[in-house]
Each structure stands twice: as C-alpha cells, then as structure tokens.
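Chemist: Predicted coordinates and the sequence they were generated for:
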Amino acid sequence: MGDWLVSIAGTPQGAQLATGLALMSALAHAVFGALQKGRHDPWLMRGSIDGWLVVMSAPVAFFLVPWPNAQTFAILGGALFIHFGYKMTVALAYERAAYTVVYPVIRGTGPLVTVLAASILFGEHFTPLQWLGVACLSGGMLLLALRNLGEETLDPRGLRIGLIWAVLGGMLVAFYTVYDAWGIRQSANPFTFLAWFFFITALDFPVIAWVRIRRFGAPGGIGSLIARGAAGAVIAWISFGGVMVATRLDKVGEAAVLRETSTVFAALIGWFILGEKVGPRRLVLMAMIALGAVIVEMGG
C-alpha cells in the first residue's frame, strides 16, 4: 500500500485521491474539534484522545510497519515539540472562548502562511485565481469568527485572551502542516511515518490530563471521557492521517486549503449538535468559505 501511494504521487490519480482525502480530513477535523469543546474539559478530552492514540498506534508502529530510520526519528521528535505547542494553544483557546469563535480563527490564519511556506520549501506556485480562492476562504473564516464574536456574552477580557491563543494556534497549524508534509516525504514508507507520528506525538497530553484529574476530578464522568476519547482517536487518524497522505500525493498548499473547509462543517456541528446559533449571515460566510476552496481546486 505504501509503495502504491508513493508511485502515484504527483500524478493525476494522486491529485484526485489527495482532494478526496483533504475533504474527508476536513469533515473529520470538525468533529474532532467539537469533541474537544463539548461536554468535557478540553484538557481532559485531549488527554483521553491522545491516550487512545498511543494504545491504538503502538501495535501498528511496533509490529505492522517498517521501523523508521534515525532521520525519521529525529523528524518525529521535532513533530512532538510542534504539536505539543499547537495542542496547548487550542486547549487554552477553547477554555476561554466559544467553539464557533475560536475554531474559525485557528483554521483561518493558517492557509495563507501554509501556501507561502509551501511555495518556498516545495516550489509550489498558486495562480492568481487560486490566490483569490485563498483570500475568499480565509476571509470568510475570519469574518465568520468576527460575526460569532459579536454575539458572544462572555467576559471581554477572556475573549481577547482566547482569540490571542487562537491566532497563535493558527500560526502553528501552518507550521505543523508544512513540517509534517516535509517529514512524510522523507520517509520511504508513508505509513511508517504516520504510525510513529501518532504514537510519539500523543505521549504528552495523557500526562497533563492525569495531573488535572487528580487535582480537579473529571466533570462529565470518566466513562463518557474514555468513550469520547476513543472516538476522537479514530477520528484523529482519519483527519490528520488523511491530510498528511494528501500532502504526500499532491501540493501541500492545495491540501491545506481544502482541509480548512472544516470550518463549514464545524459551524454546522455547532448549530445542529452543540446548539449554537447560525443565521443567514453565517450561512453566507460558510458559502464564501466553500467557494474559496472550489476556486483553489479548480483554478490550478
């Protein structure tokens, strides 16, 4: 399977598969974000997800894929550091502000930086029409966050702090997207990188969650926390794994932009599942985001 993926990288077949994987990743990531912001404390939820990622990934990493070489282990060490920073900023943002406010900010600040970095590191170049699509998508996401912010009734200071963490999280999204794309391209077998990525980068937050449970308990119940964590781990494999394979098969920038349609799915989840308000203006902005993704995909 790994050899087949490598063989179709850079081909029309690979580009089609990359598009499908990026969109699948977008939907999965919206569900993943909603799990972190739902019933449980975001620190505990992320710890439960990561704990299950370690459990699920270990057998694959140790027994089902070739072992990584020294270079890949070094790259994975860097990924652990970067993703720890990202997870910290997301937890801090979710702790301070509403999901429909911070999620579009986190995802909206990333595509532009990702596309610029990919052009430098991977020699990718967007057409003027594709840049218009990036502006449409990122602008729609940030306007959506601004619209949601206008209806937020929480402490203004807390909101400002949450938004600061969200912007930092968005910058780290761009950083890890480019770094992970580079990392998976250095590995001879993409599934070796993926299995060890999920195992190594998930070792941190279970420790944080355990400390918090000992100090504050587990509001919402341990059983629900464990069950949602297991679901989140499966979704994480689909979301993060899907987009990383997409960046291995085709352009990093296009995969990153398409994945940010997760904001549309997130708004729908916030509306139908979390009970958050969605009106005509939000629907227009969601359409603007989707249109931006279409322009990027069709304008290349």
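Modeler: Good, I have the coordinates.

Chemist: drop to CA atoms for contacts and neighbour counts, all remaining ones
Modeler: Noted.

Chemist: Do a quick rundown of the helices in the chain.
Modeler: For the chain, applying DSSP state H gives helices covering 2-8, 12-37, 42-59, 70-96, 99-108, 110-121, 128-150, 156-186, 190-200, 205-216, 222-249, 252-259, 262-272, 280-298.

Chemist: so can I have CSV of the ones you listed showing mean neighbour count?
Modeler: Formatted as CSV, those follow (neighbours: other C-alpha atoms under 10 Å):
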stretch, mean neighbour count
helix 2-8, 13
helix 12-37, 22
helix 42-59, 23
helix 70-96, 19
helix 99-108, 28
helix 110-121, 20
helix 128-150, 21
helix 156-186, 21
helix 190-200, 24
helix 205-216, 15
helix 222-249, 22
helix 252-259, 29
helix 262-272, 22
helix 280-298, 19
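
Chemist: putting a second one here so we can go through both:
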Amino acid sequence: MDNTPNSFRIFDSPLKTLWPNPLNLICFQYFCRMWIYWGLLAAVFLGLHNITKKISVRENAVFPVLFFTTLSSLGVLVPLFIGSVCFPEVLQSWGIFIPSLPWEQHFYIFIKSAIMCGSWILGYSAMKHLPITIVSPIRSAGPFFTLLGALSIYGERPNTWQWLGFALIIGGMLWYSRVGKKEGIDFKRDKWIFAIIGATFLGSGSGLYDKFLVHYQHLNAQTVQFWFCFYIVALMALVCLFYRWKSPEKVTGFDWRWSILATGIGIVIADFCYFRGLEDPSAMIMLLSAIKRSQIFISVFVGGWIFKERNKRKKMLPLFAVLLGVGLILYAS
C-alpha cells in the first residue's frame, strides 16, 4: 500500500524525468518542510494579531474585548460550518469541510477551549497593563515549556544545539527583566508579569494538546478552530456575566473598535496556518512552537514604533538572544 502523502505524489509523475536530479531533491525537501512555512506564516499573522490586540485593550474593558474578539473569529468560521452542512461535497473538494463529531471529541475540544480561555484572560489583561515590547518576548519563551511537554509526553529528544537554543531564549527573558525595571516594571512583584507568564504556560499546554487533537484524534484545522471558537465564546459570555455580577464596581466602560474585528480575523488566519503545519505527520510541536514565536520581530519592531514605547534599542540585544535561540533550534533540526 502506498503511504506517500498526496502533496508528494507529484514526484511519481512522468514530469519528474524532465527535471535534473538536484532539482528533484530541492523540490522534495521544500515539500517535506512545508510545515515550517506554515509556521512562519502563522508567526506573521500572530505578530499582526498582537498589535491589533494591544490597540483593542488599551484603556478598554478586557473581558468584553476578548468576548467580541472570539465572537469575530467564530463569525469568520460560521460560513464554513453552514457550507459543510448544505454543500458537503463542495467543501470536501476544497479541503475545508467540517465533519460532524462524536460527543467524546467535542469534550476534547472543550478542554482546549477552557485552557485557552484562561490563557487569553491572563494574556489580554497583561497586554493592557504592560508594554508590548515586554509582553511579546515573554510569550516567546513558550517553546521552553513546550519542550518540557514534548520530552515527557511525545518523546521528542532535543540535541545539544537545541538545548543551547532554549538556554538562549530563557537567558534573553532574564535580560529583558533588567530592561523592564527601567520602565518601572518589577518582574518579581508585578502581578501582570505573573499573568503573562501564566498565559504563556497555559498557551504551551494548549500547543501540546493540539498535537493530541490533530495526530491522535485526526481532527483537521477548520474543525478544531470552529468548535474551539464556539465553546470559547460560550465560556467568555459566562465569564463576562459572572464578573459583572460579582464586581460591578470594577466593570469599566467598553469601547468598540474595529481593531477588535481585525484581532479576531488575525488569530483565525494564524491558527489556520499553524494547524495546517501541525497536520504534517513529520511536524514537531516543539519546533513549530519555536517558529511561531518569531512573531516577536513584528511585535517589538512595529508595535514598539506604533505605541512609542521606551528603551527599544536596549531591548534589541535580548531580542537578538531570543531569536538566536530560535535560530539554533531550527538549524539543529
């Protein structure tokens, strides 16, 4: 039985005889590493998503922003669900069909929604109170937490260069803590620093869980995205209602901004690219997580310029250490 992936079968066609042998090798390596390119695309849209998220939460109520962001994401995916019900053959031919799921798989996706709901609440709250040039580098330490899970759960084994890369990432985070103190941010006492660290930890756990959903439950990108957004909208609605009932005096005014819609659309595109990469059987979640965090370029350079944040030059060296760590991981792989 031929187990060759569909995207590789072009090399079994008669056209391959027209190509020089080195070109065959280059093209084959390109297709074998398509999950890397999906990861880089996810990083681009994730960086843009972080910028619009910062615009959305600045001097705004966090919970309503998060609710309408996830509602916007769900709105993008609803047409796929309707099309899958009404025109299943068409969407199957386009590769974006959302099949019906048993209750067991719904429960698995609900767990992911609960994890990410906690991560986003912490992350959005921290983004509101901290500079984007502090938040984004801390989030870039996510691959370290993913590494621990990849070692213990999936048996992924890093080599010496990969260990060095992760050491550089953590060292860069510690370096950032010294820069952050110059902006009045005490990394040992600021609760929003702990919030963004918690968000990073939960996000890494969700990334490890994604591999379980895709590789072991055999769910495709759009199916996970749609039901994930559906459940997280329901969870955020409950969170908003509870917070309004429990602490009405702390509820601040909500200001609708079009950046909220852009944030919802951006995360849908970023997640779609990420899950497409993860669908590749050869994809390693440890490396894909690291590639995703290269979005730090956009967040720090573009975000720092838009929001006119301080000490951007001093943040370049620890940023370089983080990116060098990510680069070593990719090189070693």
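Modeler: Looks like it came in fine. Predicted model only: the values in this text are computed from it and were never measured.

Chemist: Quick TM-score on the pair, please.
Modeler: Overlay of the two chains. TM-score (TM-score structural alignment, normalised by the length of structure 1): 0.83; 287 aligned residues with a C-alpha RMSD of 2.9 Å.

Chemist: Let me see the contact set for Tyr331 of structure 2.
Modeler: Shown in contact with Tyr331 of structure 2 (C-alpha atoms under 8 Å, 6 or more residues apart in numbering): no residues.

Chemist: What is the aligned counterpart of it in structure 1?
Modeler: Aligned by TM-score structural alignment, Tyr331 of structure 2 pairs with Met298 of structure 1.

Chemist: check contacts around the nearest residue to Ile298 of structure 2 once chain neighbours are set aside.
Modeler: Nearest residue to Ile298 of structure 2, sequence neighbours excluded (C-alpha to C-alpha, 6 or more residues apart in numbering): Gly47, at 5.2 Å. The contact partners of Gly47 of structure 2, taken as C-alpha under 8 Å, 6+ apart, are 295-299.

Chemist: cutoff 6 Å now
Modeler: 295, 298-299 (C-alpha atoms under 6 Å, 6 or more residues apart in numbering).

Chemist: Check Gly47 of structure 1 too.
Modeler: Counting by C-alpha under 6 Å, 6+ apart, Gly47 of structure 1 touches 205-206, 209.

Chemist: again, only using 7 Å
Modeler: 205-206, 208-209 (C-alpha atoms under 7 Å, 6 or more residues apart in numbering).

Chemist: Adding distance to Met24 of structure 1, write the residues you listed out as a markdown table.
Modeler: Listed next are the contacts of Gly47 of structure 1 as a markdown table, based on distance: C-alpha to C-alpha, whole Å:
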| residue | distance to Met24 of structure 1 |
| --- | --- |
| Phe205 | 25 |
| Pro206 | 27 |
| Ile208 | 30 |
| Ala209 | 29 |
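
Chemist: Trace Ile238 of structure 1 over to structure 2, please.
Modeler: Ile238 of structure 1 maps onto Ile269 in structure 2, by TM-score structural alignment.

Chemist: Look up how far Glu279 of structure 2 lies from that match.
Modeler: 15 Å (C-alpha to C-alpha, to the nearest Å).

Chemist: Show me what Gly75 of structure 2 lines up with in structure 1.
Modeler: The equivalent of Gly75 of structure 2 in structure 1 is Val55 (alignment by TM-score structural alignment).

Chemist: show me what contacts that match?
Modeler: Under the criterion of C-alpha under 7 Å, 6+ apart, Val55 of structure 1 has no contact partners.

Chemist: how much space between Tyr107 of structure 2 and Ser113 of structure 2?
Modeler: Not quite, residue 107 of structure 2 is Phe, not Tyr. Taking C-alpha to C-alpha as the measure, Phe107 of structure 2 falls 10 Å from Ser113 of structure 2.

Chemist: do Ile132 of structure 2 as well
Modeler: From Ile132 of structure 2 to Ser113 of structure 2 the distance is 25 Å (C-alpha to C-alpha).

Chemist: Ser136 of structure 2 now?
Modeler: As for Ser136 of structure 2, its distance to Ser113 of structure 2 is 22 Å (criterion: C-alpha to C-alpha).

Chemist: cool, Val135 of structure 2 as well?
Modeler: As judged by C-alpha to C-alpha, Val135 of structure 2 and Ser113 of structure 2 stand 22 Å apart.

Chemist: What of Val239 of structure 2?
Modeler: Going from Val239 of structure 2 to Ser113 of structure 2 by C-alpha to C-alpha gives 13 Å.

Chemist: Now which residue in structure 2 aligns to Leu35 of structure 1?
Modeler: For Leu35 of structure 1, the residue aligned by TM-score structural alignment is Thr52.

Chemist: Is that match in contact with Leu261, as I believe?
Modeler: No. Judged on C-alpha atoms under 7 Å, Thr52 of structure 2 makes no contact with Leu261 at a distance of 9.0 Å.

Chemist: Burial check on Val60 of structure 1, number of neighbours?
Modeler: The tally of other residues near Val60 of structure 1 (other C-alpha atoms under 10 Å) stands at 17.
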